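In: Just need the structure, nothing else, for what follows:
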Amino acid sequence: MNQRVCNVLFLCTGNSARSIMAEALLNMLGEDRFRAFSAGSRPGGKVQPEAAELAQPLGYQERMRSKNWDQFAAAGAQEMDMVIAVCDNAAGESCPVWPGHPAVAHWGVPDPAAVDDSEDRRRRAFVSAFATLRRRVELLIALPLDKLDRLAAQGKLREIGEQ
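Out: Next comes the predicted model:
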């Protein structure tokens, strides 16, 4: 990897919470070194309100929307340097072939949108997911990417997912 901007795609099945929060975190905390995107295999069409609320201070904007991962695998799509699945479902799905052969990793995070027994528990689930993603994004930002080739970067990404 070199000093240019590193493109990172975060994947989740619905692209409505975890991948959206990860995108906002990396775009804000990664400053001009990273450009983050998010998508899903079966996007739900809307961003979870709790995810939008947590991402808002980080620059969440309406342009962050639930979208299909096909647009990132299509001919002529912007090449990604890294593709990171943040949910177990997307990690187990058959992914497209990504242009540019990016480093691929899995950072499983429990789905906060699946918590529906109380508003308080749901809120805590979103805050917990956000904190986990923030810690992992901070570890990603700290990597010396200009000194790592694709395979070494992929190994480091996978280690971060185990934290």
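In: Every contact and neighbour count from this point should use C-alpha atoms.
Out: OK.
In: correct me, but M80 touches V8?
Out: Yes: counting by C-alpha atoms under 8 Å, V8 is a contact partner of M80 at 5.7 Å.
In: measure A39 to V83 for me?
Out: Going from A39 to V83 by C-alpha to C-alpha, to the nearest Å gives 10 Å.
In: Specify which residue of those two has the higher count of neighbours.
Out: A39 (27 against 23; other C-alpha atoms under 10 Å).
In: so the more buried one makes contact with A73?
Out: No: if you go by C-alpha under 8 Å, A39 and A73 don't touch, sitting 10.8 Å apart.
In: Please provide the structure for the following sequence as well, for comparison with the first:
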Amino acid sequence: MSEKKRLLFVCVENANRSQMAEAFARIHGGDAVEAISAGSRPSGVINPKALRFMAELGYDLGAHDSKSLDQITGEFDAVITMGCGDSCPWVPAKRREDWALPDPRHMDDDAYRAVRDEISARVQKLLASLR
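Out: Next comes the predicted model:
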């Protein structure tokens, strides 16, 4: 990637899926990516399961904040929404995708890990397509 790509990942609470996607964009994209996540109705906290299952991969989600889309400015190379439907406001982007991923908040450990791993695979595919 020649210039740094700006990516925004959005879900409702900014507590699970979008946080993990932001983390995977940083892991897989490194310095070539500026990754941000936000929620349409942020919970203000990151789900302890998200913290635990990202820690299994050596990533500390505790450094992230759960934030509102109202705090996000600028244009993005890609905006990825995850099941927030009509509550996702319009954000300027060259590309937008909706990843219809289930909210893992109440899933058991194995199902939560499956969603986490699916997010990782989708982020890698997204980054490859932006190169």
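In: which neighbours do A39 and V83 of structure 1 share?
Out: 9-11 (C-alpha atoms under 8 Å, 6 or more residues apart in numbering).
In: In strands, which of these fall?
Out: 9-11 (DSSP state E).
In: any chance of those in CSV, with neighbour count and distance to Q154 of structure 1 too?
Out: Formatted as CSV, those follow (neighbours: other C-alpha atoms under 10 Å; distance: C-alpha to C-alpha, whole Å):
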residue, neighbour count, distance to Q154 of structure 1
L9, 23, 13
F10, 27, 14
L11, 30, 16
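In: show me what contacts V12 of structure 2?
Out: Counted by C-alpha under 8 Å, 6+ apart, V12 of structure 2 has contacts 39-42, 82-84, 87-88.
In: so which of those residues hold up in structure 1?
Out: Retained in structure 1: 39-42, 84, out of the contacts of V12 of structure 2 (criterion both residues aligned by TM-score structural alignment, their matches' C-alpha atoms under 8 Å).
In: any idea which of these is closest to D65 of structure 2?
Out: D65 of structure 2 lies nearest to P42 out of the kept ones among the contacts of V12 of structure 2, by C-alpha to C-alpha, at 9.9 Å.
In: Now do the contacts for V137 of structure 1.
Out: Contact analysis of V137 of structure 1 by C-alpha under 8 Å, 6+ apart lists 22, 25-26, 29.
In: Now with 7 Å, please.
Out: L26 (C-alpha atoms under 7 Å, 6 or more residues apart in numbering).
In: What's the match for it in structure 2?
Out: Aligned counterpart of V137 of structure 1 in structure 2: V123 (TM-score structural alignment).
In: which SS state does its match fall under?
Out: helix (DSSP: H, G, I helix; E, B strand; the rest coil).
In: Look up how far Y59 of structure 2 lies from it.
Out: 15 Å.
In: got it, and D77 of structure 2?
Out: According to C-alpha to C-alpha, D77 of structure 2 and Y59 of structure 2 sit 24 Å apart.
In: for A114 of structure 2, same thing?
Out: 17 Å.
In: More neighbours: these two, which one.
Out: Y59 (17 against 12).
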